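**Student:** Sequence first, predicted model second:
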Amino acid sequence: MSEKEMEASNKEMITFSDEIVKAQKEAAAKEWECFVDIFRRNDRKEELLFEPLDLVKNTAIHVLARSGNKQCLKELLQMLPKTKQLEALRKPNYEENTPLHEAVLFHDDPKMVDLIMGFMPSQPDKDALLEMKNNQNETVAFRAARYGRLRVIKYLHGKLQPRGLQSSKHFQPNIYGGRERPILHTCVLNFSFGAAIWLLKNVDKSLAKEKFMVQKKEKENTKIVLQLTCLKLLAKMQLAFESTGTLEMGLTKRLLYELLPEDGYESELEDDAENNSVKIARDEESSQPNDGNKKTTKSKVGVFSRINYAFWKHAKDRFSFIGKIWDQKKRHKFAEQLVKLLLDIDEESWKQYPLVPFNEPIALSLEFPGNVTEKKEDMKLINRVEKEERVKKLLEDKKSKKKLYSDDKVGIMWKSTLFMAAASGIIEVVNLIVGKYPEAISYVNEDGLNILHVALKYRQLEIYEFIEKTSAFELLTQRISKDKRTILHQAGSMEYYREQGLAGVAYQLQCELEWYHRVREKIPKQYLMHADEDGLTAGDLLDIDHAEMHDEAKQWMKETAQSCSTVAVLIAGVVFAAAYAIPGGNEGGRPVLRTSSAFRIFTIMDVVALATSLGSVVMFLSILTSSFDLWEFHRALPRKLKWGFAMLFFSLITTMLAFAATILLTIHMEGNKSSTTLAYSLAFVIVSIFGLTQFPLYKMVEDQVKAMKKWCGPKSTKSRSNKS
């Protein structure tokens, strides 16, 4: 290392004195009284209070402000003369954060902010402190909003009278990665939806129209690739909404989530007496405050809802695990409310509808089925040179084609909001947009895709079912995209496929075939013969894209059937042998214990176990002898596998019960009812737990219930009508 490099590195080095090291130990142990005593007893306390206490150059004032201990911070500041108190509170750390910046980092405590502001000698000094910015261009109010410190924001808004917090002074965009990021985007990215709602209602509605410029640098030039409004950003945040943010919850958490109140969270956004907040209603175009005499409108919640809300609010303060789920549900409700507010504010933009372009004509495939094999080889890149040339030609053709309409701001907004929400599966955003602007569902982007194409591409079932219930569904099914693909092509393609949480590849393939089958029943029949720009019908695309999954499903199905049939044969052999070695033996060709109820249970369970185990063997053998055609994985093979599993489980259960009955007969426990009940319960519970955890029996039951509803529903309706 050169001398210049050594000098540069030495400038960045920090040397801590012995007193500071002692203070660091007390701070690490959170012994704040001892922390203050170190400075109180030291003759150099005024000097020590300005020395850095950590590697970020935080002073003792910074550390105590961040800790939330108001009394110790007050004592520490009182050790300094009044002339140096202002200097200590304005001193920045390495990130240029003042103690007030640090105070709002972990705590939403207006009293801590009030304590620090109380050491400011005059109102101009207070204003200057609140306008100080760190190296990310964040004021104290910006930082408080970023981390969702809503009580602090309302307190500051009430202190800065008569105008309150102003977007031009306190909420200028911060600097993130060399780019400016608006306050609303920052709040949303930090899941501080409550703060975002409060800012829009009380500070400046025009914040909703600010955009976050996402840039991509290419050599010396900087190219803007995307402009994100806050609404577009929300349309991509799956964790912010209930429909997509609760998918990974377990049964207990999900049950607790459902029990938590649906209403009442908006009361946290209202002004309270403690903060003495004053609402400043602002016009959308002007920053001038309107009549400030508007009363805060309390949410109209019923008495029972208020009691329920109060109960769970008390419970979440007592139990941390309830508090975490409470915070999650509150974020989901605030995110939905924020979407509504953003749609209302930007109402004029949403009223501008781009015209739907002309639909692509139907191109019937006249090729023979044998040509599909050649296309499969082409798709597998066997002839790589021809494949690359074909792709290049397709790209050149696309560039030469004219756009349907100009890619203006309205088109970008529609595409990036409605389509992004549909692709992400956020039904709340889609529902709110279509509910407020019904014609939004008919939008077609420059690639000729509508919302139905997007939902099928990304396999978003809830979005698809929502669209299916609308009056525009039949019209949407007829749209053909610019690459000549129908919605059935999208259902058959695996371009954006994501693995489902299903037990086995065969069930994943069944789910894909169910998607295709469901869409095929809805589209016009002539679309079944339509070929895309590659000359592939939807059926061809289904075969090609799912060829690898089909092979894996074959292998998985064979291995599963072989393993289960081996177990079933073993069970059949055991119960068959048990029938000839009955407990108690024979006397004159008749069982000795034939009058016992336990013996009758043994006989019944043994016969049932033999019948079900042999039945499962038949099912698994029928699977092994099948042709494993692609569409057999839609219904036939999964149904056989489910029934084979069901009979195998039932044979395991009855075998265990037969064994329990044999034990009871052997040790003569007929008179002890409690022991008998315990033995049967253990035998049943152990096998049931094994079956439920290892095999997807629940799926078979679910499918059977749905089938019963499907078939019984219309019949029951008809019978009622006939009776009437």
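**Tutor:** Now that the structure is in, tell me what you want to look at.

**Student:** CA only for contacts and neighbour counts going forward, please
**Tutor:** OK.

**Student:** What residues sit buried inside stretch 484-501?
**Tutor:** Neighbour counts over stretch 484-501 (16 or more other Cα atoms under 10 Å) mark K484, R485, T486, I487, L488, H489, Q490, A491, G492, S493, M494 as buried.

**Student:** show me what contacts the fourth one?
**Tutor:** Think I487. By Cα atoms under 8 Å, 6 or more residues apart in numbering, the contact set of I487 is L452, H453, L456, T477, Q478, R479, I480, V519.

**Student:** Buried residues in stretch 680-695, which are they?
**Tutor:** If you call a residue buried by 16+ other Cα under 10 Å, then stretch 680-695 has these buried ones: Y680, A683, F684, V687, G691.

**Student:** starting at the chain centroid, how far to the helix or strand where the third one lies?
**Tutor:** Using DSSP states H and E, the element containing F684 is helix 673-694. Relative to the centre of its chain, helix 673-694 is centred 37 Å away, using Cα atoms, centre = their mean, to the nearest Å.

**Student:** ok, now stretch 341-350?
**Tutor:** 25 Å.

**Student:** contact partners of that stretch?
**Tutor:** Against stretch 341-350 from outside (Cα under 8 Å, 6+ apart): I197, K205, A208, K209, L231, E284, V410, I433, Y437.

**Student:** I'd like to know which of the residues you listed are buried.
**Tutor:** Using 16+ other Cα under 10 Å as the threshold, I197, K205, A208, K209, L231, V410, I433 are the buried ones among the contacts of stretch 341-350.

**Student:** which pair in those spans the largest distance?
**Tutor:** I197 and V410 (24.1 Å; Cα to Cα).

**Student:** Give me the neighbour count for the nearest residue to L226 once chain neighbours are set aside.
**Tutor:** Using Cα to Cα, 6 or more residues apart in numbering and skipping residues adjacent in sequence, the residue nearest L226 is V214, 5.2 Å away. A count of nearby residues for V214, using other Cα atoms under 10 Å, gives 14.

**Student:** Give me the contact list for stretch 120-128.
**Tutor:** With Cα under 8 Å, 6+ apart as the test, stretch 120-128 has contacts from L86, M117, L160.

**Student:** Could I get the contacting residues of the last one?
**Tutor:** Under the criterion of Cα under 8 Å, 6+ apart, the contact partners of L160 comprise D127.

**Student:** Comparison target below:
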Amino acid sequence: MEIQKHSDESMGGQTFAPQKRETQEVNRVDCSKLYNAACKGDWNSAVSFFKDHPKSENHVLNNYSQTALHVAAAEGQLQFVKKLSERMSTEALVSKDISGNTALHNAAFSGSTDVAKSIVRKSPALPQSRNNRGWTPLLCAATVAKPEQKDIVWYLCSVTKDEHPSPFHDDLGAKLICNMTASGFYDISLYLVKRYPHLSTASYGSDKVTVLSVMAERPSAFPTGSRLGFWQHFIYSHIDPPRRTVRGGDPEDPPESSTDPPAVALHHLVGWAKTAGSPSEIENLANEQETYLRKVFKWLNKELRKVIDERLSLAPGVNQVRELKLSHKHAIELVKHVCTQIPTSKFVWESNIFSTAIEFGIIELVIECLESFGHLNVSDDDLEKIGSMFHIAVRHRREKIFNLIYRWTTSTTIVGMITDELGNTMLHLAAKLAPSPQLNSITGAALQMQRELQWFKEVERLVQPAYRESKNKEGKTAQVIFTEEHKDLVEKGQKWMKETSSSCMVVATLIATVMFSAAFTVPGGNQSEGIPIFLKTNHFMIFAISDALALFSSLTSVLMFLSILTSRYAEEDFLYVLPKRLIIGLSSLFISIATMMIAFSTTLSIVLSKRFPWVSIPISSLACIPVTLFALLQFPLLVEIVLSTYGPKIFDRKN
């Protein structure tokens, strides 16, 4: 095999002499032996190969001009790399493959920190080397490293120098910080933008990608964009992120909070008390700084945090939530620091960062931009920008951001009159079908249609009456567009409501039939006069009441589901009429199942109580299983329908 030669290359101010490769012929079979040994980290086989072929450490092993050191570094074979590098000269360590990658590039791709340290220890100038694309090992690691391989990114960041040609400047510097941020290494990105402030506004490519534009497309990097379950959200709210030492800096400060934990708990209790209609004295209690209740909450929060931090730290999922909270903390700090480096709002508008953040629903980024660049004034220059923000929020169904922009805008009377290039007002955009991610986040086509109607009605209230019937350049009003866009969704909603109602009505009918017959075949039988034998016992009264409730509630459920099946299914019906009937039907069905199991348990207790007095306890426990299963499977749907129908409105502008 012909041994290729490499030209001189200047790296980090040090010039390496042309590398002299051995010219002895090594057949492909022998090369494959060394290649396999490097892949597996088999040093004994490699030593045997070197004895047969002296000074062959730098032989090319494949068509990609890779040496054994390239292969071993790519596979993360630490011991093999250490021993092989001891046998190689400094010039041999810097050899490149056909793509221009050194062994350190391959170590960066593999994510092996120890291998990278071993190579850099032998050749400290390698972190400055660049492949054919101009990428340094640091840029390679920042692009492909997984979250668990963050250590190699930190290490390469510490050994890469800001020397000409610096990897922290020009387009490659911008690519480095953007790729680092896109990989989720927000703490390292924060470290870099603090060390090299110009990276905050550096951009590359035809789209002028910046670190802030990358963050604007990462909703999962922020608390509002992370979907957590009930327990995950509970742990997230009561756990502190771990403190770590940032490379090149002081230990991180603990997470900042404008409200101490006891005040947060007290605030939630007062909010609940208001909702529940409690006396006004409870609200006044919140204004007292050192009340007994406040001290209790302070102690409870302290103990709860201690339990989560010390006792539950090893529980599955707790550390993941802790790391997630730390990542969110770094992401917010990164956004805040970058915004402080932006001189004017012109940079944000020209790079479409604001519009992208609105599109992806990143509230934290929108808030930071609004706070950094002041209130939005309605002027000739800002009118189109403000209209664009409202239109994007409506088009992508970002109600929280819409409320936020509405609050920050000094004048809102002109919002409904703003049109886009196609003549569409804000109401025309609300009439269009919502994007799939927002639509699919709602359970069932009927509730999706209800949500679309709520959006249309809310936006209609904001638009001036003179513009509600206005036509766009296609000659269509908002109502016409709504009907056309939601035709298929109405059909899907009708099908979903009918299938759900039919299934539930079958269950309700069976319960009504059983409970009706049970009323005439009471447990224990009747006396000659037709009076039940156990009429005067408490268990029998429980049976009678639960049987009647089960019968009445199941019949109510049947009637509600029957009314749903015979509805006209007009667009407006999905707003209140159909959801209200479904709420009543599901609620009564749940009551009928629960009372039916109570009646069944009471009947067995009456019949078996004389022989097995303890039988009521296991029977009652087993009877809770089907009720619990129904609650777990169907109750979340009922809660979602109730909140969607009678919950807070979409545009709560007061908040």
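**Tutor:** Okay, I see it. For clarity, every value in this text was computed on a predicted model and none was experimentally measured.

**Student:** what's the TM-score for these two chains?
**Tutor:** Overlay of the two chains. TM-score (TM-score structural alignment, normalised by the length of structure 2): 0.76; 573 aligned residues with a Cα RMSD of 4.1 Å.

**Student:** about what we covered before: please flag which of the buried residues of stretch 484-501 of structure 1 sit within helices.
**Tutor:** Using DSSP state H, the subset of these located in helices is I487, L488, H489, Q490, A491, G492.

**Student:** contacting residues for the second one?
**Tutor:** Counting by Cα under 8 Å, 6+ apart, L488 of structure 1 makes contact with Y516, V519, R520, I523, L528, A538.

**Student:** who wins for neighbours among the residues you listed?
**Tutor:** Scoring these on neighbours with other Cα under 10 Å, the highest-scoring entry is A538 at 26 neighbours.

**Student:** Which residue is the nearest non-sequential neighbour of the residue nearest the centre of structure 1?
**Tutor:** Taking Cα atoms, centre = their mean, the centroid of structure 1 lies closest to G245, which sits 2.9 Å from it. Distance criterion Cα to Cα, 6+ apart; nearest residue to G245 of structure 1, sequence neighbours excluded, is L239 at 4.0 Å.

**Student:** residue in structure 2 matching the one you found?
**Tutor:** Under the alignment by TM-score structural alignment, L239 of structure 1 pairs with S220 in structure 2.

**Student:** Return the distance of that match relative to R227 of structure 2.
**Tutor:** 8 Å (Cα to Cα, to the nearest Å).

**Student:** okay, the two: which has more neighbours?
**Tutor:** Each of S220 of structure 2 and R227 has its neighbours counted (other Cα under 10 Å); S220 has more, 17 against 10.

**Student:** And the strand or helix carrying K376 of structure 1, what's buried?
**Tutor:** K376 of structure 1 is located in helix 371-379, with elements delineated by DSSP H and E. Residues of helix 371-379 of structure 1 classed as buried: V372, K375, K376 (neighbour count, 16+ other Cα under 10 Å).

**Student:** Which stretch of structure 2 lines up against that helix?
**Tutor:** The aligned range for helix 371-379 of structure 1 is empty, by TM-score structural alignment.

**Student:** Count the neighbours of Q215 of structure 1 for me.
**Tutor:** 13.

**Student:** dump the residue contacts of it.
**Tutor:** Shown in contact with Q215 of structure 1 (Cα under 8 Å, 6+ apart): T222, K223, I224, V225, L226.

**Student:** Apart from its neighbours in sequence, what residue is nearest the aligned partner of R130 of structure 2 in structure 1?
**Tutor:** By TM-score structural alignment, R130 of structure 2 lines up with K133 in structure 1. With Cα to Cα, 6+ apart as the criterion, K133 of structure 1 has its nearest non-adjacent residue at 4.6 Å, and that residue is T139.

**Student:** That neighbour - how many residues pack around it?
**Tutor:** Neighbours of T139 of structure 1 (other Cα under 10 Å): 25.

**Student:** Likewise for S168 of structure 1?
**Tutor:** Residue crowding around S168 of structure 1 was assessed by other Cα under 10 Å; the count is 10.

**Student:** likewise N58 of structure 2?
**Tutor:** Neighbour count of N58 of structure 2, defined by other Cα under 10 Å: 21.

**Student:** Leaving out the residues flanking it, which one is nearest to it?
**Tutor:** T67 (5.8 Å).

**Student:** That neighbour reaches A73, doesn't it?
**Tutor:** No. T67 of structure 2 is beyond contact range of A73, at 10.0 Å (criterion: Cα atoms under 8 Å).

**Student:** what's the longest helix in structure 1?
**Tutor:** Under DSSP H, the helix in structure 1 containing the largest number of residues is helix 547-580.

**Student:** List the buried residues in that helix.
**Tutor:** The neighbour-count check on helix 547-580 of structure 1 (16+ other Cα under 10 Å) flags 549-550, 553-554, 557-558, 560-562, 564-565, 567-569, 571-572, 575-576, 578 as buried.

**Student:** Neighbours of the nearest residue to Q494 of structure 2 once chain neighbours are set aside, how many?
**Tutor:** Among residues not flanking Q494 of structure 2 along the chain, Y569 sits closest, at 6.5 Å (Cα to Cα, 6+ apart). With neighbours defined by other Cα under 10 Å, the count for Y569 of structure 2 comes to 17.

**Student:** Not counting its neighbours along the chain, what's nearest L630 of structure 1?
**Tutor:** That would be H550: by Cα to Cα, 6+ apart, it lies 6.6 Å from L630 of structure 1.

**Student:** contacting residues around the residue mapped onto that neighbour from structure 2?
**Tutor:** Aligning on TM-score structural alignment places H550 of structure 1 opposite V490 in structure 2. By Cα under 8 Å, 6+ apart, V490 of structure 2 lies in contact with A445, A446, M449, Y569, E571.

**Student:** Name the surrounding residues that touch stretch 613-621 of structure 2.
**Tutor:** Residues contacting stretch 613-621 of structure 2 (Cα under 8 Å, 6+ apart): I598, S601, T602, L604, S605, L608, S609.

**Student:** Mind jotting down where the strands sit in structure 2?
**Tutor:** Counting by DSSP state E, one finds strands in structure 2 at the ranges 9-11, 14-16.

**Student:** Give me the range in structure 1 that the first one lines up against.
**Tutor:** Mapped onto structure 1 using TM-score structural alignment, strand 9-11 of structure 2 spans no residues at all.

**Student:** which other helices and strands contact that strand?
**Tutor:** Under the contact definition 3 or more Cα pairs under 8 Å, 6 or more residues apart in numbering; DSSP states H and E, strand 9-11 of structure 2 sits against strand 14-16.

**Student:** quick one: buried residues of the strand it packs on?
**Tutor:** By 16+ other Cα under 10 Å, strand 14-16 of structure 2 has no buried positions at all.
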